[in-house]
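> predicted structure and sequence below. I'll ask about it afterward.
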Amino acid sequence: MINLNGKLVANDKASLSITNRGFAYGDSVFETIRVINGKIVFWEDHYFRLMASMRIMRMEIPATFSPEFLEKEILSLVKENELDTTAARVKFSVYREEGGYYRPKTKNVGYLINAEKLSQAFYELNEEDYIIELFKDHYINSGLLATIKSNNRAVNVLGSIYADENDYENCLLLNEKKHVVEALNGNIFLVKGNTIKTPPLSDGALNGITRKKLLEIIEKTDDLNLEEATISPFELQKADELFITNVITGVQPITKYRKKSFGNNVAKSLLSKLNVKAKLG
């Protein structure tokens, strides 16, 4: 079952118009959310990021879109799909209602929620080989639009195809200034000694929820220094560790980039702390 504008609909009965603006123009934003045993992980952060994304896209936020209402909509779907006693991945999409070509005729929105089972409730460290490369065919344009989760993901899609064709687990994306911005499916962190760096949002990095939570954890860890600073591709091979973060995987250590291999001690420690934070809400 999915939730389509507040109505539970069987997957094979659900449909969207061919003139849906999310499909036609990428006029849509979304949140990927983790639900554990009927509890939304980091719900407040997801809610406020969704509201901020809608404002950036100049969508009309319905009066009904309170945190309580949307939480109820999500959890009702999770329960209907019998996922309330396990872990679930939820995608909450908001699209502008159809009408107009490039210039929309309305700011009103519709929404779609779907849920699927996750294999584990909390984050587990993946220590298998994870080899990456830079994707240089296309660039992320730094700026506010790059920080939100919209369905304008052409660069990510093409980068994923490049990774598949060349046997990489992931690729790192660059902005128009050729600075490292993020991975195909999450934020990038670089560890050198006691310093952890991650690109600032002004470079075009996604405003990730897991990124935000790790920044909070690192700032409270006495033996680690945090820098939100531009990362040059030349810094990658000098790092002690590289890892990728997102709400589904948590922390994914990178084992190799070109000729350089990396450890995962800091990633392992941060993942443990992230799990604690997720359990506490």
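Sure, I can see it. Numbers count the residues shown, from 1 in each chain.
> okay, CA-based contacts and neighbour counts for the rest of this
Noted.
> next, count neighbours for residue 269.
10 (other Cα atoms under 10 Å).
> could you list the buried residues of the helix or strand hosting it?
According to DSSP states H and E, residue 269 maps onto helix 265-280. For helix 265-280, the neighbour count (16 or more other Cα atoms under 10 Å) marks 266, 267, 268, 270, 271, 272, 273, 274, 275, 278 as buried.
> could you dump those to TSV with distance to residue 58?
Rendered in TSV, the data for those read as follows (distance: Cα to Cα, whole Å):
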residue	distance to residue 58
266	40
267	37
268	40
270	36
271	36
272	38
273	36
274	33
275	35
278	31
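> out of these, which one sits closest to residue 181?
residue 267 (18.9 Å; Cα to Cα).
> tell me the contacts of that closest one?
By Cα atoms under 8 Å, 6 or more residues apart in numbering, the residues touching residue 267 are 241, 243, 251, 252, 253.
> tell me which of those residues fall in strands.
241, 243, 251, 252, 253 (DSSP state E).
> isn't the first one right up against residue 252?
Spelled out, that is residue 241. No: assessed by Cα atoms under 8 Å, residue 241 is found out of contact with residue 252, at 10.8 Å.
> quick one, the helix holding residue 269 and strand 250-254 angle?
Counting by axes from the mean of the first three to the mean of the last three Cα atoms, to 10 degrees, helix 265-280 lies at 170 degrees to strand 250-254.
> so residue 202 touches residue 141, yeah?
No: using Cα under 8 Å, residue 202 is not in contact with residue 141; the gap is 10.2 Å.
> how about the contacts of residue 267 in a markdown table, adding distance to residue 173?
Below are the contacts of residue 267 laid out as a markdown table (distance: Cα to Cα, whole Å):
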| residue | distance to residue 173 |
| --- | --- |
| 241 | 18 |
| 243 | 14 |
| 251 | 18 |
| 252 | 16 |
| 253 | 17 |
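> here's the one I want to compare it with:
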Amino acid sequence: MINFNGNLVAESNSKLTSENRGYKYGDALFETLKVVNGKIFFWEDHYFRLMASMRIMRMDIPMNFTMEFLEAEILKTLEANTLIDASARIRLNVDRGEGGKYLPDENSKVNFNIVVEPHNNPFYTIDADKPYVVDLYKDFFMAPGLLSGLKSNNKSLQVIGSVYAKENDFDNCLVLNTNKNVIEALNGNLFLVKGDKIKTPPLEDGCLKGVMRKQVLEILSKDVNLYVEETSISPFELQKADELFITNVIKGIVPISKYRKKNYGSDFAQKVVGKLNAKLRLMS
């Protein structure tokens, strides 16, 4: 069952049409959520990122789009799909409805829809023995700016990059901005570990304002023995690192095992995952 503007409908009866602005122009935003036993991980961060993104997109935010309302709709959808007591992946999509060309019709209204699916792992784990190989994706570059940091339906670079990765037997690719700095992976933020120094690209470089990125930065900031910096990362630094790892809400932390001729460990990433799970237990 899909939740369309608060109404539960079968997927075959979805009310999304070819005139939907999210379909026609990418005039839509989404949040990917992880829910375990009815608990939405980091829901407040997801909600405020969505609201900030809607303001950047100049969407008229409906008065009923409160954090409590949308949470209740997510839980209602989980219940209808018998996933309220399980681990699930949620996509909360917001679009500007139908009507208009590039300029929305005056009568266009913001819609939301919620799609849920089962997810295997309730907490975050790392399989240190499983290889995870990446390379740079250099066919297209991300231009830094407010729009590059939005989780919008315009993900052409990520789609083409994912096809490229599959064709070349990579597990993922790292994305460059127009200044040729490494900003993120195709599906998450990037962290670089070198001794006691931890780097992650700044939002100003064009990376996604990731919810898991924020959690990891908060965890690292509490360790006085680490020097954590949000700064640009050049491709030349990658092979000098001790560890590289990718973060997103669904998988948590994914250590990179190989980039070109360099192999990496995952000891630091393992420690961060332990602290992340401990934080989640305190929140539940």
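All right, it came through fine. Only a predicted model underlies this, so the values are computations on that prediction, with no experimental measurement involved.
> tm score of chain vs chain?
Scored by TM-score structural alignment, normalised by the length of structure 1, the superposition of the two chains gives a TM-score of 0.98; 281 aligned residues with a Cα RMSD of 0.9 Å.
> can I get the ones in strands among the contacts of residue 267 of structure 1 in JSON lines including neighbour count?
JSON lines is the format used below for these (neighbours: other Cα atoms under 10 Å):
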{"residue": "241", "neighbour count": "24"}
{"residue": "243", "neighbour count": "23"}
{"residue": "251", "neighbour count": "28"}
{"residue": "252", "neighbour count": "24"}
{"residue": "253", "neighbour count": "27"}
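> so which of those residues is the closest to residue 82 of structure 1?
residue 251 (27.3 Å).
> for the closest one, give me its contacts.
Counting by Cα under 8 Å, 6+ apart, residue 251 of structure 1 has contacts 123, 125, 243, 244, 245, 267, 270, 271.
> now it: how far from residue 104 of structure 1?
39 Å (Cα to Cα, to the nearest Å).
> try residue 18 of structure 1
15 Å.
> in a strand, that's where residue 158 of structure 1 is, yeah?
No: Residue 158 of structure 1: not assigned to a strand; according to DSSP: H, G, I helix; E, B strand; the rest coil it is helix.
> not counting sequence-adjacent ones, nearest residue to the aligned partner of residue 157 of structure 2 in structure 1?
Taking TM-score structural alignment, residue 157 of structure 2 has residue 155 as its aligned residue in structure 1. Closest residue to residue 155 of structure 1 apart from its sequence neighbours, by Cα to Cα, 6 or more residues apart in numbering: residue 138 at 6.3 Å.
> how about the strands in the stretch 151-281 of structure 1?
170-175, 180-183, 187-192, 195-198, 225-228, 241-246, 250-254, 256-257, 260-261 (DSSP state E, counting those that start in this stretch).
> what's the match for residue 69 of structure 2 in structure 1?
Residue 69 of structure 2 maps onto residue 69 in structure 1, by TM-score structural alignment.
> helix/strand/coil for its match?
Strictly by three-state DSSP, residue 69 of structure 1 counts as helix.
> ok, the one 3 residues further on next?
Reducing the assignment to helix, strand or coil with three-state DSSP, the entry for residue 72 of structure 1 is helix.
> that one: neighbouring residues, count only.
Neighbour tally, residue 72 of structure 1, other Cα under 10 Å: 12.
> with the one 5 residues further on instead?
Neighbour count of residue 77 of structure 1, defined by other Cα under 10 Å: 23.
> where's it, which helix or strand?
Going by DSSP H and E, residue 77 of structure 1 is in helix 67-80.
> ok so, going back, I'd assumed residue 136 was in contact with the match of residue 157 of structure 2.
No: contact between residue 155 of structure 1 and residue 136 fails when scored by Cα under 8 Å: they sit 10.0 Å apart.
> between these two, point out the one with more neighbours.
A count of neighbours by other Cα under 10 Å puts residue 155 above the other of residue 155 of structure 1 and residue 136, at 16 against 13.
> span of stretch 175-192 of structure 2 from start to end?
14 Å.
> so where in structure 1 does that stretch end up aligned?
Under TM-score structural alignment, the match for stretch 175-192 of structure 2 is residues 173-190.
> buried residues, that stretch. List them.
In terms of neighbour count (16+ other Cα under 10 Å), stretch 173-190 of structure 1 has its buried residues at 173-175, 179-190.
> got it, and stretch 128-148 of structure 2?
Quick answer for stretch 128-148 of structure 2 (16+ other Cα under 10 Å): 128, 132-137, 141-144, 146, 148.
> considering those, which is situated nearest to residue 27 of structure 2?
Nearest member of these to residue 27 of structure 2, counting by Cα to Cα, is residue 148, at 14.1 Å.
> go through the strands of the stretch 151-281 of structure 1 and name the closest to residue 108 of structure 1.
Nearest of those (Cα to Cα): strand 241-246, 29.5 Å.
> that closest one - contacts with which helices or strands?
strand 187-192, helix 209-219, strand 250-254, helix 265-280 (3 or more Cα pairs under 8 Å, 6 or more residues apart in numbering; DSSP states H and E).
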